[in-house]
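Trainee: got a sequence here, can you build the structure:
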Amino acid sequence: MISSSVNAAQSAGSGKHSVPDTGRLVELLAQVAEADRAAFHLLYQATSRKLYGVVLRIMKRQSLAEEVLQEVYLRIWNRADSFEASKASPITWMMTIARNRALDEVRRRTPELDDNSEIEMIADGSASSPHGRAEVSQALGRLQTCIDGVGGQQAQMVKLAYLDGLSREALATRFSQPVGTVKVWLHRSLKQIRACMAEVLS
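Mentor: Modelled structure (predicted):
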């Protein structure tokens, strides 16, 4: 049921989409918590474009975003009974699940970034408050300075890998280097960037 709707969510991509009112989503989640598949289908139709946008901003690749979106809705199905309307709105609760699952996948694919909160913040890019946007902008400036300090192809490679989402294989082809060399370059570059970030923030 989920996979048959992913393409619809993707094709809607940049179009405006109004999410149903909070009360209706609360009702649907309550029904999903009781394993109501019809309610789950309606919930998916109502919110999938919004959650797909959240995931795509983080994953940056449509094929990966589609896979993660399906997993997000499986989590929503399994966790619907834990939703508490007194603590968060339904769409905020679901967007949090989507964001966390996408970031988990980014970490899994790039484990060397697990402790790099600055890059994670920029990869997310979904801050909605002025304060959040200011933090992202400041982090981007700090990170850009440190990446530029790496210099040469290594700096380009870091940007393509962690800000544009290119795989190690794609980088190897682009830079005419073995995959093993790409991994070594990224590892060394990240160590230098972390040291630079620590100095800037100290």
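
Trainee: drop to CA atoms for contacts and neighbour counts, all remaining ones
Mentor: Noted.

Trainee: wait, Ile97 sits on Val72?
Mentor: Yes. With contact defined as CA atoms under 8 Å, Ile97 counts as touching Val72 (6.6 Å).

Trainee: what residues are up against the residue nearest to Leu25 when sequence neighbours are not counted?
Mentor: Residue nearest to Leu25 in three dimensions, not counting chain neighbours: Pro90, with 6.1 Å by CA to CA, 6 or more residues apart in numbering. For Pro90, the contact set (CA atoms under 8 Å, 6 or more residues apart in numbering) comprises Thr22, Leu25, Val26, Leu29, Phe83.

Trainee: most surrounded residue in those residues?
Mentor: Leu29 (25 neighbours; other CA atoms under 10 Å).

Trainee: neighbour count winner among Ile97 and Val72?
Mentor: Val72 (25 against 20).

Trainee: so what touches the helix or strand where the more buried one lies?
Mentor: Secondary structure from DSSP states H and E places Val72 in helix 62-79. Applying CA under 8 Å, 6+ apart, the set of residues contacting helix 62-79 from outside is 2-3, 6, 10, 32-33, 35, 40, 44, 51-52, 55-56, 59, 94, 97-98, 101-102, 105.

Trainee: tell me how far that helix is from the chain's mean position?
Mentor: Helix 62-79 has its C-alpha centroid displaced from the chain centroid by 12 Å (CA atoms, centre = their mean, to the nearest Å).

Trainee: how far away is the nearest residue to Ala46 once chain neighbours are set aside from Ser5?
Mentor: Spatially, and ignoring its direct neighbours in sequence, Ala46 is nearest to Val19 (5.9 Å; CA to CA, 6+ apart). Note on Val19: its distance to Ser5, by CA to CA, to the nearest Å, is 16 Å.

Trainee: can you check Glu66 too?
Mentor: Distance of Glu66 to Ser5, given as CA to CA: 10 Å.

Trainee: who has more neighbours out of these two?
Mentor: Glu66 (20 against 14).

Trainee: enumerate every residue touching the residue nearest the centre of the chain.
Mentor: For the chain, the residue nearest the mean C-alpha position is Ile58 (2.7 Å; CA atoms, centre = their mean). Neighbour list for Ile58: Arg99, Ala102, Leu103, Val106, Ala123, Asp124, Gly125 [criterion: CA under 8 Å, 6+ apart].

Trainee: to compare with the earlier structure, here is another sequence to fold:
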Amino acid sequence: MSNLPKIDSGQLHIWLAAVANKDSAAFRSLYETTSPKLFGFALRILNKRELAEEVLQESFVNIWNNAASYQSSLAAPMTWMTTIVRNRAFDLLRKLDHDVEIDADHFDMEVVNALESGDPTPIESLQLSEDAKALARCFSRLEGLHRQAMALAFYHDLSHSEVAEQMKLPMGTVKTWIRRGLDKLRTCLSKLETA
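Mentor: Presented below is the predicted three-dimensional model:
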């Protein structure tokens, strides 16, 4: 991945805004610029070239259809697209093998450790914004089950009832954990802003 050119986040913002208006030339530029890194990320999760290609294709369809929902205040463009690829890859793993168990805590810790490390890593190539780094740090400080409930709700777009079903917990517990987790994230982020 180190031989890939550095991606200009500002240009990605411009292209995503154009893609939101169904500009096919901007979409082509976005694809040509980001697909090598996104493919590498998918390949790292799936370990099979044909599966990574399938996920990449589905992810770009998703990007085309949902570019209007991208919010720059929540994540850098590459982070947003990487999350789409990650979710598609995990969905495909689950579809291929219903018994597969993805260790979200381990994966999240890899991301956090890479963000806090001074060494160049594949995650650094994703060009996470300062806000995303702060959010990842604060997210890692949540209790494991609270973090898992929030990840299922926000990264996997599951409803509270779906999260409760997946975690085999009462829905009230899940709602409380998510609400408390959001409060803790707000507090943590505000402390980082004032530091």
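
Trainee: report the TM-score for the pair.
Mentor: Laid over one another, the chains give 0.54 as their TM-score (TM-score structural alignment, normalised by the length of structure 2), with 117 aligned residues with a CA RMSD of 2.5 Å.

Trainee: related to what we said a few turns ago, the residue nearest to the centre of structure 1 maps to what in structure 2?
Mentor: Counting by TM-score structural alignment, Ile58 of structure 1 corresponds to Ile45 in structure 2.

Trainee: same check on Arg101 of structure 1?
Mentor: That one, Arg101 of structure 1, aligns with Arg88 by TM-score structural alignment.

Trainee: check contacts around that match.
Mentor: Listed by CA under 8 Å, 6+ apart, the contact set of Arg88 of structure 2 reads Val55, Glu58, Ser59.

Trainee: how near is the aligned partner of the second one in structure 1 to Val32 of structure 1?
Mentor: Looking back up the chat, that one is Glu58 of structure 2. Correspondence of Glu58 of structure 2 to structure 1, assessed by TM-score structural alignment: Glu71. Distance of Glu71 of structure 1 to Val32 of structure 1, given as CA to CA: 16 Å.

Trainee: higher neighbour count, these two?
Mentor: Set Glu71 of structure 1 next to Val32 and count neighbours by other CA under 10 Å: Val32 wins out with 23 against 17.

Trainee: thinking again about what came up before, turn the contacts of Pro90 of structure 1 into CSV, including secondary structure and distance to Val182 of structure 1.
Mentor: What follows is those, written out as CSV (DSSP: H, G, I helix; E, B strand; the rest coil; distance: CA to CA, whole Å):
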residue, secondary structure, distance to Val182 of structure 1
Thr22, helix, 47
Leu25, helix, 46
Val26, helix, 48
Leu29, helix, 45
Phe83, coil, 43
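
Trainee: need the next SSE after whatever helix or strand Arg88 of structure 2 lives in, C-terminal direction.
Mentor: Taking DSSP H and E as the definition, one finds Arg88 of structure 2 inside helix 77-96. The C-terminal neighbour of helix 77-96 of structure 2 among helices and strands, as given by DSSP H and E, is helix 104-116.

Trainee: what is that next one packed up against?
Mentor: helix 130-140, helix 144-154 (3 or more CA pairs under 8 Å, 6 or more residues apart in numbering; DSSP states H and E).

Trainee: quick check: the first one aligns to which part of structure 1?
Mentor: What it means is helix 130-140 of structure 2. Using TM-score structural alignment, none of the residues of structure 1 align to helix 130-140 of structure 2.

Trainee: and for that helix, what's in contact with it?
Mentor: Applying CA under 8 Å, 6+ apart, the set of residues contacting helix 130-140 of structure 2 is 74-76, 108-109, 111-112, 115, 147, 185, 188-189, 192.

Trainee: need the buried ones from those selected in ChimeraX.
Mentor: A single ChimeraX command selects the buried members of the contacts of helix 130-140 of structure 2 (16 or more other CA atoms under 10 Å):
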select :75,76,108,111,112,115,147,185,188,189
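
Trainee: okay, the contacts of helix 130-140 of structure 2 in JSON lines with distance to Trp64 of structure 2 next?
Mentor: JSON lines is the format used below for those (distance: CA to CA, whole Å):
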{"residue": "Leu74", "distance to Trp64 of structure 2": "19"}
{"residue": "Ala75", "distance to Trp64 of structure 2": "17"}
{"residue": "Ala76", "distance to Trp64 of structure 2": "17"}
{"residue": "Asp108", "distance to Trp64 of structure 2": "26"}
{"residue": "Met109", "distance to Trp64 of structure 2": "30"}
{"residue": "Val111", "distance to Trp64 of structure 2": "26"}
{"residue": "Val112", "distance to Trp64 of structure 2": "28"}
{"residue": "Leu115", "distance to Trp64 of structure 2": "28"}
{"residue": "Arg147", "distance to Trp64 of structure 2": "29"}
{"residue": "Leu185", "distance to Trp64 of structure 2": "30"}
{"residue": "Cys188", "distance to Trp64 of structure 2": "34"}
{"residue": "Leu189", "distance to Trp64 of structure 2": "31"}
{"residue": "Leu192", "distance to Trp64 of structure 2": "34"}
